[in-house]
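Visitor: this one's sequence-less:
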C-alpha cells in the first residue's frame, strides 16, 4: 500500500492513513450527512441568504430588547418585527440557487474553444451567419442555426440541408456546418418573460434586446445598440461583459442578440466582433443578409 492509501494488490483506495478519523466514519454516514440549517439558509442563494439571516437575527434581538426595555418597547418591537418579516420574506423569495459568473464563464469558454478548434481543424471559413427557419420549432425553441461555411464563395443553406450537423454536398460552396446557437435558450426565456409586444422593426427591437442583455439576463454591465438608416446593420456596444470576452466563438451574448434579430426580422444575419483598443468594451456588428442581395462574401439561395 502506498503513502496515499492506495492498495495496488487489491486496486482499492483504503483511505489516507495519515487521517486518523477516516477509518472511524462509515461511508454511509458521509453520503447521507445533511448540511446544518444555517448552511441551508446561506447555501441556497449566497447572494441573499446571508442578508436574510442577518435581518432575521437583528429583528429577533430587537424583539427581545423590546420585551426587556418597557420604555422603548413599541419602537423596538416594530423594528424587530419588520426585520424578522423582511428576513423571512427575503429567504423564501430567493431559494433558487445562483451560479457565480466565473463558473458560467469557465464552462462557456470550454465549449467555445472546442467549437473554434473544430472549425479550424476542418479548415472552414471564419464566418458566422445565423440563419432562421432551418429547423422545426419544438417546445418554443428557436428555428435559427449558426452556419459556418466551408468555402468563402458560400451559398446559405436551406431547411432541407440542415437535418444533420455536417452539410456535405457535391458543390464545394454548399458545404459547412449548422450548429444550434448558444443563445437559443436565452431567446426562449426572453420570449417567455418579456411583457412587451414582439416587434419586427430593428429600431424598436434593439431597445428590448439591449434591456434583456443588461437587466433581464445581466450578461453585461452596459449595452447600447444603434441601427443604420438603411436598416441593414445593427451596431452594439458591450461593456463589462460578465461572461468573459465577447469575441469568442458563438458567445452567449452575441449569440442571443443574433438569434433575437434573426427570428424577429426573419433574415440571415452575419456577426463580426471588434474589440476596443482603449477599453474592455466590444463592438458587435450584425449585418442582415438580404435574399435578393449578394452579401460581402457568399450569396443566398432560398
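Guide: Perfect, thanks for sending it. Everything numeric in this text was worked out from a predicted model, so none of it was measured.
Visitor: rest of the way, CA atoms for contacts and neighbours
Guide: Fine.
Visitor: Would you map the strands across the stretch 101-250 of the chain?
Guide: Ranges of strands within the stretch 101-250 of the chain are 129-131, 145-149, 166-167, 176-179, 220-227, 233-241, based on DSSP state E, counting those that start in this stretch.
Visitor: Pull the contacting residues for the residue nearest to residue 237 when sequence neighbours are not counted.
Guide: Leaving aside its sequence neighbours, residue 237 sits nearest to residue 283 (CA to CA, 6 or more residues apart in numbering; 4.7 Å). Residues near residue 283 by CA atoms under 8 Å, 6 or more residues apart in numbering: 235-238, 273-276.
Visitor: take a look at this one as well, against the first:
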C-alpha cells in the first residue's frame, strides 16, 4: 500500500465521523424546529399581524365615530339654540351666537380632526439620527463646541429668522444672513444651519393669543408655557431669569437626553430668546438638581468680534 493510499484510508473515518456529526446536528435542529412547530410559529405570527391590523382599523373607526358624535352633538346644540332664538326674543342675540358657535365647532371637529399621530418615541429616534449626523459633520470639520444661536434681521425679501452657528475658531465673527450652510469666510468659518427650534418657535407664535412679551423674564415664561402646554416636549418646566441669563429647569423630556446637539428643547428656548433680544444666544445644558432632570442655561450678549484673522488652531 502506498503512502497516498494510507493517507486516504486514514481520512475516510474522519470524513464519516464529520458526516455523522453534521447529520446528527441537522437531526437535532429538525427535532427542535420540526415542520409542525415551524408551521405553528408561522401561523401565530400571521394571527398577530392580522390582530394588529384589526386593532389599528378599530382604533381609526372609534376615533372617527367619536369625532362624528361630537360634531353631531354640537350641531344639535346649535340648532336648538337657534330655534330657541326665534321663540325667546329677550335672549335672541345670545342664543343665535351660541347656535353659530355650536355649528362652527361642529364643522371644525368634522373636517379638521387629527389624522395620523407620530409617537414621541418615533420622533426621538428621527431626531437622534439627525443629531448624530450633524455632530459627526461638525467633528469632521474640526469645529468648536461653542455654539451660538444667531438672530437674522428681517429684510425686504425674508422674515426675521435665526441660525445655528458652529464656529471653526475660538475667536470669530458671526456669519452674514446669506452665508451657509458651510461658511467659508476666514473670520466666520464654520457651519450655519437652521436650528431645530426655529419652526417650533413659529408654531409657538401662531398659537399666541396676545403679543410677545418685551421683557425677557415674561417672555421666558411664555416659552416655558408653550413648551409644556402647546408643544408638549416636556411634562414640566420652570425658568429663572437674572440679567442676561435665563435658566430653564426641565423634566421628562419627550425627546430623551437634552444635552445632545441642537436638541429641540434648548434649541426652542435659545431661538426664542435670540429673536426676542436680537442678540446671539449661547446654551449650556447640565444635569438637573432637586428641581428637574435638566438645567438649560441661555446667555445673550453683545457680538464677539474676532480680534485677528491669524488665531487659527
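Guide: Looks like it came in fine. In this text the structure is predicted, and so the values were computed from the model without any measurement.
Visitor: What's the TM-score once they're superposed?
Guide: Remark: TM-score between the superposed chains equals 0.64 [TM-score structural alignment, normalised by the length of structure 1]; 221 aligned residues with a CA RMSD of 3.5 Å.
Visitor: what's the counterpart of residue 226 of structure 1 in structure 2?
Guide: In structure 2, the residue matched to residue 226 of structure 1 (TM-score structural alignment) is residue 240.
Visitor: burial count for the residue nearest to its match when sequence neighbours are not counted?
Guide: Distances taken as CA to CA, 6+ apart put residue 247 closest to residue 240 of structure 2, at 5.3 Å, once the chain neighbours are dropped. Using other CA atoms under 10 Å, residue 247 of structure 2 has 20 other residues around it.
Visitor: Does residue 247 of structure 2 touch residue 294 like I think?
Guide: No - judged on CA atoms under 8 Å, residue 247 of structure 2 makes no contact with residue 294 at a distance of 10.0 Å.
Visitor: Excluding chain neighbours, give the residue nearest to residue 190 of structure 1 in space.
Guide: Nearest one to residue 190 of structure 1, counting by CA to CA, 6+ apart, is residue 212 at 7.2 Å.
Visitor: Mapping onto structure 2, list which of the contacts of residue 283 of structure 1 remain contacts.
Guide: Retained in structure 2 (both residues aligned by TM-score structural alignment, their matches' CA atoms under 8 Å) from these: 235-238, 273-276.
Visitor: Make a PyMOL selection of whichever of the residues you listed turn out to be buried.
Guide: Buried residues among those (16 or more other CA atoms under 10 Å), as a PyMOL selection:
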select buried, resi 235+236+237+238+273+275
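Visitor: before we move on, back to that, and the residue nearest to residue 240 of structure 2, what pairs with it in structure 1?
Guide: By TM-score structural alignment, residue 247 of structure 2 lines up with residue 235.
Visitor: Please produce CSV containing the strands of the stretch 101-250 of structure 1, extended by distance to residue 122 of structure 1.
Guide: Output for those, formatted as CSV (distance: least, CA to CA, whole Å):
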stretch, distance to residue 122 of structure 1
strand 129-131, 17
strand 145-149, 10
strand 166-167, 11
strand 176-179, 9
strand 220-227, 32
strand 233-241, 29
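Visitor: Tell me which of these lies nearest to residue 73 of structure 1.
Guide: With respect to residue 73 of structure 1, and counting by CA to CA, the nearest of the strands of the stretch 101-250 of structure 1 is strand 220-227 at 44.9 Å.
Visitor: Next, the angle strand 233-241 makes with the closest one.
Guide: Relative orientation of strand 220-227 of structure 1 versus strand 233-241 (axes from the mean of the first three to the mean of the last three CA atoms, to 10 degrees): 170 degrees.
Visitor: mean distance, strand 220-227 of structure 1 to its aligned residues in structure 2?
Guide: Strand 220-227 of structure 1, aligned to structure 2 and superposed, deviates on average by 0.7 Å (mean CA distance after the TM-score superposition for structure 1).
Visitor: For that strand, give me every contacting residue.
Guide: 202-203, 206-207, 210-211, 213-214, 233-243.
Visitor: Just the terminal-to-terminal distance for stretch 126-135 of structure 1.
Guide: Stretch 126-135 of structure 1 has an end-to-end distance of 23 Å (CA to CA, to the nearest Å).
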